[in-house]
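**Q** mind folding the following:
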Amino acid sequence: MLDIAEELHRWTEEGRDFAVATVVSVGGSAPRGPGAALAVDSEGTVVGSVSGGCVEGAVYDLCVQALRDGDTVLERFGYNDEDAFAVGLTCGGVIDVMVTPVGAGSPVRTVLRAALAAAVRGEPVALARVVRGPAGLLGGALLVRPGGADGPLPEGNDEEPYEGGLGGHPELDRTAAAQARAMLDAGRTGTVEVPASGARWGSPQTESGGGSHCPGGLTLLVESNVPPPRMIVFGAVDFAAALVRAGKFLGYHVTVCDARPVFATRTRFPDADEIVIDWPHRYLRRTTTDGRTVLCVLTHDAKFDVPLLEAALRMPVAFVGAMGSRRTHEDRDRRLREAGLGEEELARLRSPIGLDLGARTPEETALSIAAEIVATRRGGTGVPLTGSGTPIHRDGTERGSAAA
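**A** Here you go, the predicted model:
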C-alpha cells in the first residue's frame, strides 16, 4: 500500500472514502510482489496495480464491494487450466490479495493515514497488518517506527512503541511491533509469523483472563518504507553521467565522487542527488553505507582504485564493481592481494563491471552495469530468457544483507 502513498495520502486529506487491495503473498510466477496495491475511491477512481493487468478488473469489483459492505476480505487468484476465461494470472502464479475498506468510520483509517503521511514525508516506518488469524483481527494495523521499546513495558509506563492496534490486546500488539521493527531495520517488505506463545487472543480479555485461543498465531504483512538505497559512482568520467541516470531510474539515491573538482560538477552531472569532491577511499570511509548500497568504481586508475576497493571489499554492501580492461583487472587484482585482501573478499568484486551486452556507448555501458546490479540483487543469471528455462519472476527475495 505504501507504494501508492502519495495518491492515498491526498485522498485521506481530502476526506475520501476508498478501499485498498494489497498483494499479501505470491506463489510461483507473478508480476508484482507483496505490498503492491490498487485502490478505488467512492467515485470509482483507480490508482495502483496488483498484477500488471491480469486480475485488476476482479480486484476493482472487490474494492467496490468492500466499500459497500465495510468488510475486509482475503482473495486468492491463480491460473485455472480448466477454464481459459476464468479470472487469474496467465503467467501461472498465485497471489493472495487483501481488500480493506477505509471509510470515515473505519477502525484502521487513523493508523493508515499516519502511515501514508509518514511515507510521503520520507520517514522510515513500517505498516503491519493482520492477513491471517481470527476474523475479528483481519486487517488490524500497527504503525511502527525505528527504535523504541520492544516487548513488555515497565509497570506504570503508558508509552507504546507503536500506533494503532490489533484488537485490544497489548501483549499481541507489542509482539507484532517487535516483528515489524525487525523487518523495518532490514528494509524488507513481506509476511512474518507471530506465534501464539500461549497467549489468548481473538476476543477481548475478561477479568478472569478469558478469551479465545489462537493456536496458529497470526500472519502479518509488513510494508517497510525506508530511504532509497544508495548508489555511489566513483569517477566523474564520461560513462558516469549515463550510469547516474540509470541509477536514478532504478530508484537509487545517486552520489558522484571524484577528487578532481574540474570534472565533478553539477553541469556534467545534473541528475545526481549529490556531488562530492574528495578522494574516493576517504569519502567512502566517512559516509554512511548499508547492506543495500551499490558501489561503482569507474576511475580505472590504480591510485584511486586500490585504496578505494581495499576499503569497499571489507564493507557489508550489496555490490562492488570496477570498470577496466582484462589487463587492468589483473593488475588491480595483484595490487589488492598485495594490500592483504583474501580470496573471499576478492570474490565479491565484479570486475570488469557489467554484463556482456557488447556495449559501446556510455548509455549501453550504463545499461550493462545496471543489468548486473539487478541480476545480483534479484539472484538472476544474466542469460537470455529465450530457451533458458529459468523463472521469469522469482520469489522476490533480495540477495545481500538487506532488501529494498
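
**Q** hey, let's count contacts and neighbours off CA atoms from now on
**A** Will do.

**Q** can you tell me the element Trp201 falls in?
**A** Under the criterion DSSP states H and E, no helix or strand holds Trp201.

**Q** neighbours of it, how many?
**A** 25 (other Cα atoms under 10 Å).

**Q** and this one, so I can compare the two:
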Amino acid sequence: MFDIAAGLNRWARQGREFAVATVVATNGSSPRQPGAALAVDSDGTVIGSVSGGCVEGAVYDLCRQALADGESTLESFGYSDEDAFAVGLTCGGVIDILVTPVLADSPCRAVFAAACSAAAQGSAAALVRVTEGPAELLGRALLVHPDGRYEGGLGRHLDLDRTAAGQAHAMLDAGQTGSVVIGEDGSRCGQPLTLFVEATVPAPRMIVFGAVDFASALVKMGKYLGYHVTVCDARPVFATRGRFPEADEVVVDWPHRYLEATQLDSRAVLCVLTHDAKFDVPLLEKALKLPVAYVGAMGSHRTHLQRNERLREAGVTAWELARLRSPIGLDLGARTPEETALSIAAEIVAARHGGSGVPLRGAHTPIHHHEVRGHALRIGEVA
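**A** Model prediction:
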C-alpha cells in the first residue's frame, strides 16, 4: 500500500472514501510483490496496480463492491488453463489480495490516514492487518511506530495488539514486509491469526561522488529508482545545485571526509565517478569497509588495475577489494552519460535482487527473483 501512499494521503486529507486492494501473498511467478496496491475512490478514480494489468479489472470491481457494502475481502487470483480469457495471472502465479474499504465511519480510517501520512513524509512505520482469522477482524488495522508506540487495534484483546505490535516492530527494524502467524494462545481468538505486516522506511541512500556529466544522468536514474540521492565533490565550481537540480543534496567536501561523517545503512549504494586517484583511493579505503549494498567505481580496465594496486598498498584486503564493482556498471555497450547511468542502475538492481545480468532469452533463471514463496513465520520461529 505504501507504494501509493502519496495519493492515498491526498485522498484522506480531502475526506474521500476509498477502497484499497493490497497484495498480501504470492506463489510462483507474479508481477508485483507483497505490499503492491491499487485503490479506487467513490468516484471510480484509480491509482496504483496489483498485477501489471492481468487482474486489474476484477480487483477494481472488488474495490467498488467493498465501497458499496463496507466489507473487507481476501481473494486469490491464479492462472487458468481452461479459459484463456478467465480472470487470472497469465504469468502462471497466484496472488492473494486483501481489499479494505476506508469509509468515513471505518474503524481503520484514522490508522490508514496516519500510515499514509507517515509514508508520504518519509517516516518509518509498520501497518498490521489481519488476513486470515475471524471474519470480523478482517480489515482491522494497527500502526506501529519506530519507538514502539502503536495506534488503532485488531479488536477483542489488548494482548493481541501488544503481540502484533511486537512482531511488527521487529519487522520494521529490519525493513521487512510479509506475513506472520500468531497461534491460538497469542491470538486469544480460539484460532491462529495470519497478519500482514507492511513496513515503510525512509528511502535508501545513493551517494554519487564526482560532479561530472555522468553524475547528472545517474542522479536522474537514482531518483527514478526511489533513492535519496546526494552528489559530493570537493570542487565548488562543479558541485552546484544548478548542475544537479534533481539531487536531494549537493555537498562540497572531500569525498572521504564526507563519507566518514555520514550515517549509512545496509541499503546504501556508493557510486564513485571521479576516476582520480587523489579522490578515489582515500574514499574507497573507507567505503569498502562499510556494510553497504553496493560500491562501484568508474574507470577503464587500466585505471581499475592501477587503482587496485594503490588500494592494496593502502592496506585494503583482498576480501574488501572483491566487493568493488569496477569498472562500474553492466556491459551494455554504453556510450552516452544516459546509457552509462542505465548500465550502472542495472548493476545496482541486479546486486539488490540477486540477478545475473544475463539476457532473459534462453536463461534458465526466474524472471522475478521474489517468486519463491516463503511460509509465514510463526511466533518464536527463526527466519
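
**Q** quick TM-score on the pair, please.
**A** Overlay of the two chains. TM-score (TM-score structural alignment, normalised by the length of structure 2): 0.93; 372 aligned residues with a Cα RMSD of 1.7 Å.

**Q** for the stretch 51-200 of structure 1, just list every one of the helices.
**A** 56-69, 109-120, 170-186 (DSSP state H, counting those that start in this stretch).

**Q** could you dump those to TSV with distance to Ala141 of structure 1 and mean neighbour count?
**A** Rendered in TSV, the data for the helices of the stretch 51-200 of structure 1 read as follows (distance: least, Cα to Cα, whole Å; neighbours: other Cα atoms under 10 Å):
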stretch	distance to Ala141 of structure 1	mean neighbour count
helix 56-69	17	19
helix 109-120	7	21
helix 170-186	9	22
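
**Q** possible to save these as TSV with distance to Pro134 of structure 1?
**A** Listed next are the helices of the stretch 51-200 of structure 1 as TSV, based on distance: least, Cα to Cα, whole Å:
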stretch	distance to Pro134 of structure 1
helix 56-69	19
helix 109-120	20
helix 170-186	13
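
**Q** so for Asp41 of structure 1, which of the ones you listed sits nearest?
**A** helix 56-69 (8.2 Å; Cα to Cα).

**Q** among the helices of the stretch 51-200 of structure 1, which is nearest Ile392 of structure 1?
**A** Comparing those by Cα to Cα, helix 56-69 comes nearest, at 20.7 Å.

**Q** which one in structure 1 is aligned with Arg257 of structure 2?
**A** Correspondence of Arg257 of structure 2 to structure 1, assessed by TM-score structural alignment: Arg282.

**Q** tell me which element that match is part of?
**A** helix 280-286.

**Q** please apply the same query to Phe196 of structure 2.
**A** strand 193-200.

**Q** how big's the offset between that strand and structure 1?
**A** Strand 193-200 of structure 2, aligned to structure 1 and superposed, deviates on average by 2.0 Å (mean Cα distance after the TM-score superposition for structure 1).

**Q** need the contact list for the residue with the largest distance to the centre of structure 2.
**A** Relative to the centre of structure 2, and counting by Cα atoms, centre = their mean, the farthest-placed residue is Glu313 at 38.4 Å. Residues near Glu313 of structure 2 by Cα atoms under 8 Å, 6 or more residues apart in numbering: none.

**Q** translate it into the numbering of structure 1.
**A** That one, Glu313 of structure 2, aligns with Glu338 by TM-score structural alignment.

**Q** tell me the counterpart of Gly222 of structure 2 in structure 1.
**A** Aligned partner of Gly222 of structure 2 by TM-score structural alignment: Gly247.

**Q** quick one: residues contacting its match.
**A** Listed by Cα under 8 Å, 6+ apart, the contact set of Gly247 of structure 1 reads 231, 253-254, 370.

**Q** and the furthest pair within those?
**A** His253 and Ala370, at 14.0 Å, using Cα to Cα across the contacts of Gly247 of structure 1.

**Q** picking up where we left off before, surely the match of Gly222 of structure 2 forms part of a helix?
**A** Yes: counting by DSSP: H, G, I helix; E, B strand; the rest coil, Gly247 of structure 1 falls inside a helix.

**Q** Val297 is in contact with Met237 of structure 1, correct?
**A** Quick fix: residue 237 of structure 1 is Val, not Met. No: using Cα atoms under 8 Å, Val237 of structure 1 makes no contact with Val297, being 10.4 Å away.

**Q** tell me the contacts of the alignment partner in structure 2 of Trp201 of structure 1?
**A** Using TM-score structural alignment as the criterion, Trp201 of structure 1 maps onto Arg188 of structure 2. Taking Cα under 8 Å, 6+ apart, we find Arg188 of structure 2 in contact with 157, 159-160.

**Q** please list which of the residues you listed are preserved in structure 1.
**A** For the contacts of Arg188 of structure 2, the aligned pairs still in contact in structure 1 (both residues aligned by TM-score structural alignment, their matches' Cα atoms under 8 Å) are 157, 160.

**Q** list just the nearest of the contacts of Arg188 of structure 2 to Val144 of structure 2.
**A** Using Cα to Cα, those come closest to Val144 of structure 2 at Leu160, 13.5 Å.
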